[in-house]
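Colleague: okay, predicted coordinates and the sequence, questions at the end:
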Amino acid sequence: MKVLVLWPPHVPSYFNAGHHISTFLTAGHLRTLDAVDSVRAIDAGALNYTWKELGDLLFQERFDVIAVINDFDNVDDLPRLLKYVRTLSPGTKVVTAGRLSAQSPLSFREFDLDAVVVGGGDPEAGVAAYVRHLAEPSGPPPAGVALRGQDPAQAPAGLFLRPDAWVLPDVTEIPYEAYERLYQRDQNKFCGIPQRRELVVPAARGCPVNCSFCEVPTFQGLKDRRLTVERTLGYIEESFARHPFEYVAFYAPTFTLDRKWTAHLCRELIARGSKYPWKCATTIAHLGDELLDLMARSGCVRVSVGVETLDPAGHDALPRLKRLEQERYERLAASCARLGVELNCFVIVGLPGTTVAGTAHTAHTIRAAQGRVRPTVYSSMDRLRAAASPEEAAAFNRQLLHPDDVPDAETAQSLYGLVYGREDWVTPVTERVPQRGTDAVPERSTESLERAR
C-alpha cells in the first residue's frame, strides 16, 4: 500500500512546529505496518505548496491512501483538496486525523472523506487502524475511526499509544528551513526563536490539568505519557549530529508535570556540558525555584506558562491551580530574570469574567516584569465539541471572538487591539542561543530536495 501523509496547503493563522510534527510521527508509525509498502510525508502548508504542485503529485503518484492531518485553521480548503483528489486520483482513499477532528468530529460529516479519526486515541494509531482495515476489511472495526456514513459517536474507542511505541520523526524529511522562516518575525508571537534552527522533541503527551479552553485532554488524554530520559537525550544527540540545529523545543503539554523526570533530564544535560539550549511549556504550579535553577543550569532559555489572566474576575473560568495572584507571578518572573530564563506568558483575551482593563493590566504586568506576552482569543472546547458543521467549528479559531461572545463594537475593538495592536518588543533570547559555525551546511529535507529537482 502506498500512503501519503499530508499537512494540507493553507494560510496559517498561527504556527507551532510541534503541531506539525504529527505529520511525521504518523508517517513513521505507518512505516512499521506490514500492509504499507511506502510512505511520503509532506508539510504542504509550511512549504507553501501551490495547487498545481499538489495536482502533479496526486496525478503522478496515485496514492492508495492519503492521511490528511487536520488542525484548527487548516481545513478551510479541505473541500478543494478533496475535489483534486477525487478528480486526479479517483481510486485514493482519504482519512483525516488531528487536533480538530479529535474535538469536533461532527463537523467533518459534510466533507467527502472515507474516514475520520475521532477523539479518544492518538492520531497515528487511528490512521494505522484504518490502513489495517483497508488491508483486511473482514477484520474488526478500526479503533478510533468513523467510516464514511458512520455516526462518530458510534466509532470504537481509540488507542493511546505507549511512549515506547512512538516512532520519533526523521529530521531529514521535516522542512525545518521552512519552519525557521515562519519564526523570523517575532511580533507574530509564534513559539519559535527568530534566526535560530529549532529541533522539536515530542517528549510527552497528555495533561491532567484539564483546562476548558485546551484541546489536550481530548486529543492526548488526561494521563501524562512521556519518553524515557535516555531516549529523549538519544534523539537530541542523534538529531544534532545529522542537522545544524541550534536549540531544542520540548513539545509537551506540561513539561515539568513529572518533576523527578525533569530533574533527571536536567542533570544529564548538565553532565553533557549544557550544550543544548532549550525551551518548554508548563504551568506555574509545576515550577519552583529549585527546579527552575536546575533547568537554567542545564540550558533552559525560555519557559512558556499559561498565565491566562491576572484579573481575579476571570478565575472562575480557570482550574484552581491556575488561579494566579499577581504577587506570585512577579516572584516567578523575578526568579526567571535572575536566572536568565525568558518567561513567555500565554494570555487569553475574552476569557469569561474578564474585562478589557483587566486583560490590559495582565499584559502590562507581564511586560513590566520582563516577560513576553503571547495573546490568544478565548475558545471553549466544550462548545467546539458540539459543533455540527465546518462553519460552526471555524468560529472557534482562537483568532476572532466567537459570534456569541462578541460584546459591543467598541469593546470588541479594544480586545482585538490587545491581540493585533502593534508591539515592537523583540525577544532577547536569540542572543542566548549560539549559532552553529558557518561550516555547518544545512542538510535539506527530502521534500525540499524533491521540489528543487
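Modeller: Noted; the coordinates are in hand.

Colleague: every contact and neighbour count from this point should use C-alpha atoms.
Modeller: Noted.

Colleague: what's the end-to-end length of stretch 385-394?
Modeller: End-to-end span of stretch 385-394 (Cα to Cα, to the nearest Å): 12 Å.

Colleague: need the contact partners of it.
Modeller: For stretch 385-394, contacts defined as Cα atoms under 8 Å, 6 or more residues apart in numbering pick out 72-73, 103-110, 384.

Colleague: again, 6 Å this time
Modeller: Defining contact as Cα atoms under 6 Å, 6 or more residues apart in numbering, one finds that stretch 385-394 is touched by 103-104, 106-107, 384.

Colleague: so of the residues you listed, which ones are in helices?
Modeller: 103, 384 (DSSP state H).

Colleague: now neighbour count and distance to His402 too, for the contacts of stretch 385-394, in JSON lines please.
Modeller: Shown next, in JSON lines, are the contacts of stretch 385-394 (neighbours: other Cα atoms under 10 Å; distance: Cα to Cα, whole Å):
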{"residue": "Gln103", "neighbour count": "26", "distance to His402": "16"}
{"residue": "Ser104", "neighbour count": "24", "distance to His402": "16"}
{"residue": "Leu106", "neighbour count": "22", "distance to His402": "19"}
{"residue": "Ser107", "neighbour count": "21", "distance to His402": "16"}
{"residue": "Leu384", "neighbour count": "23", "distance to His402": "11"}
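
Colleague: another one to put next to it:
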Amino acid sequence: MRVLFVLPKRFHFDKNLLAKYTVWGETFDYVRRRCDVEAELLDCDLGWVTQRHLIEQLVTRHHDVVVIWSASVADVPASLEVCQLVKELSPETKVMAYGDGPIYAAKLFRHAEFDAIFSDGDPEFAIASYLRHVSNPSSCGGAGRRVANVELLVDGQYVAPGPPELTPPDQWGFPPIDALPIDEYQAYYRNKYSHEKRLYPADVLSVTVSRGCTYRCHYCPTPLREGRKDRRRPVDQLVGWLEGVAERFSQVHLSSPIFTGDPLWVHEFCRALLDRAIQLQWRTTVRVDQLDEPLVKLMAEAGCKTLLFGVETLYSERPEAAEKADVGQLTAVSALLRRYGVRGKAFVMLGMPGQLRADILHTIATLRSMDLVVRPSGYTPLHHLHKMTVEELLQADLEQYDKKSFYNPATGLSKREFFQLLLRNDPEER
C-alpha cells in the first residue's frame, strides 16, 4: 500500500515549523513503523513546492491513500481543494484528513465527501486503523465496520467511530529526520525575511514530550485534540533519543501542553540529562503557578533556556480577574527566570470576551516591564464553529481562524493598532 501525507499550501501570517516535526512528522513516523506501507511526505507549504509537484504525484504515481494534515481551521479551504484535486485526478485513491481542521469543521469535510475524517483519540492510531481497513476490510468485519477514531464514509453515509483509542506514549513516533525536508526548514529560519529567524536558531528541532491537558480553556484545541489526561513519554526513551540528535541540533523545543504538569517526571528528566552530560539547549511550555525556585534552578542546570507560558490578559481596572496569572505571581516568576538565566515568553490574547483596549495595552506594558518576551495573538473563537451550518462555514473566512491574526474590533483597538502589536519586535528570544 502506498500512502502520501500532504500538508496543503496557504498564505500564512506566521509559519509554525515546529508542529511539522511533531503533529505531522511523528504521526508519519508511527504509521511507517507500524503499518505495512510505503509512505511519503509532501510539504506543499515549502516555498519552492508548486501545484505541479502535487499533480505529478497524483498523475504519475499510484497512491492508495492520501492523508491530508489540516493543521488548523485556516488550512481547511486548502485541504478541501487538495481533496477535490485528488478525486478528479486519481478517483481510486482514498482521501483522509486529520488535524484541527476536521476537529472544528467536520461538517465541511463531510460535505466534501472525504473517505475518512479524524474524529478524536490519537491521530496516528486513527490513520493506522484506517489504512488497515483499506488494506483488508473483510478481515476487520466488513465495509461497514467502525474504525477507531475515524468517521468512515460507507455507501454515501458516515459511520461514527467507536470509543476513542489512544496510543501508548512509548509507541509515539519521533520526528523522522531522514524523511522531513530538514534543510529547507533550516533555510527558512536563516532567511533574512523570516520573522522566526530572531526567535530560533536555524537548527532548532521539536519533539513531543507529553499530550493532554486537564485545564478547560474554552479557546484551546488541546483537550479536543489530545484529551484531558496528562500522558508522557518514558524518560529513558526520550533522553536516549535526545542524546542521539544533540550533535546535529543545538536547541530542541519540548512540545507539551504543560511541561510542569508532572513535577516528578520533570525532576527525573532533568536529572537524566545532567547524569548523561547531554549538552543541549531546550525550551518548553509551562504554567506560572507551577514554578518554584528549586524547579526553575534544576531546569536551567539541565539546559532550559526559554520557558513559555500563557497569561492571555490582565485587567487594568480588575486585577483580580487575571486570566491565568496575577501580577504578583508574574513578578516573582520573572525574577526567578532572570536569576537563573532563563528567558520568559508570555502568550497574550487580543480580543478576548470583555477585554478592552486599555486592558490589552496594560497587559503588554506590564509584562515588558518584567523583561518578559511578549507574544500577542488574536483571540480566535474556534468553539463557535461547531454551531455553524455547512452554508455558514462555506461563507465564513476560515483563513482568519489561524490562532494568530483574528481581529475583534469590539476591544476598541483599530485594525492597524492590532497588527502593530502583533508585529512589534521584542528582544531576541534565542
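Modeller: All right, it came through fine. The structure presented is a predicted model; accordingly, all values stated were derived computationally and were not measured.

Colleague: related to what we said a few turns ago, turn the contacts of stretch 385-394 of structure 1 into JSON lines, including distance to Phe15 of structure 1.
Modeller: Listed next are the contacts of stretch 385-394 of structure 1 as JSON lines, based on distance: Cα to Cα, whole Å:
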{"residue": "Gln103", "distance to Phe15 of structure 1": "19"}
{"residue": "Ser104", "distance to Phe15 of structure 1": "21"}
{"residue": "Leu106", "distance to Phe15 of structure 1": "25"}
{"residue": "Ser107", "distance to Phe15 of structure 1": "23"}
{"residue": "Leu384", "distance to Phe15 of structure 1": "21"}
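
Colleague: which one of the contacts of stretch 385-394 of structure 1 is nearest Asp289 of structure 1?
Modeller: Nearest to Asp289 of structure 1 among the contacts of stretch 385-394 of structure 1, counting by Cα to Cα, is Gln103 at 35.8 Å.

Colleague: contacting residues for the closest one?
Modeller: Arg385.

Colleague: how much space between it and Ala386 of structure 1?
Modeller: Distance from Gln103 of structure 1 to Ala386 of structure 1, by Cα to Cα: 9 Å.

Colleague: show me where structure 1 has its strands.
Modeller: Per DSSP state E, structure 1 carries strands over the ranges 2-7, 38-43, 65-70, 93-98, 115-117, 145-147, 198-201, 204-205, 225-226, 247-250, 278-282, 300-308, 342-349, 372-377.

Colleague: out of these, which one sits most buried?
Modeller: Mean neighbour count (mean count of other Cα atoms under 10 Å) peaks for strand 115-117 among those, with a mean of 31.

Colleague: which elements pack onto that one?
Modeller: Here strand 115-117 of structure 1 touches strand 93-98, strand 145-147, going by 3 or more Cα pairs under 6 Å, 6 or more residues apart in numbering; DSSP states H and E.

Colleague: take these and lay them out in TSV including distance to Val341 of structure 1.
Modeller: Listed next are those as TSV, based on distance: least, Cα to Cα, whole Å:
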stretch	distance to Val341 of structure 1
strand 93-98	32
strand 145-147	42
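
Colleague: excluding its backbone neighbours, what's nearest the residue nearest the centre of structure 2?
Modeller: Taking Cα atoms, centre = their mean, the centroid of structure 2 lies closest to Ala19, which sits 4.8 Å from it. Distances taken as Cα to Cα, 6 or more residues apart in numbering place Ser206 nearest to Ala19 of structure 2, at 7.4 Å, with adjacent residues excluded.

Colleague: tell me how far the aligned partner of that neighbour in structure 1 lies from Asn16 of structure 1.
Modeller: For Ser206 of structure 2, the aligned position in structure 1 is occupied by Val200, per TM-score structural alignment. Separation of Val200 of structure 1 from Asn16 of structure 1 (Cα to Cα): 10 Å.

Colleague: aligned against structure 1, show me the partner of Glu293 of structure 2.
Modeller: Match for Glu293 of structure 2 (TM-score structural alignment): Asp289.

Colleague: number of nearby residues for the aligned residue in structure 1 for Pro234 of structure 2?
Modeller: Alignment note: Pro234 of structure 2 maps to Thr228 in structure 1; criterion TM-score structural alignment. Neighbourhood size, Thr228 of structure 1 [other Cα atoms under 10 Å]: 15.

Colleague: state the distance from Thr228 of structure 1 to Val248 of structure 1.
Modeller: Counting by Cα to Cα, the gap from Thr228 of structure 1 to Val248 of structure 1 is 16 Å.

Colleague: now Phe15 of structure 1
Modeller: Counting by Cα to Cα, the separation of Phe15 of structure 1 from Val248 of structure 1 is 17 Å.

Colleague: which parts of the stretch 151-300 of structure 2 are helices?
Modeller: 182-190, 222-226, 235-245, 263-275, 293-301 (DSSP state H, counting those that start in this stretch).

Colleague: of those helices, which approaches Gln355 of structure 2 most closely?
Modeller: So among those, helix 222-226 is nearest, using Cα to Cα, at 23.0 Å.

Colleague: and the closest one against structure 1, how far off on average?
Modeller: Once fitted to structure 1, helix 222-226 of structure 2 is off its aligned match by 0.3 Å on average (mean Cα distance after the TM-score superposition for structure 1).
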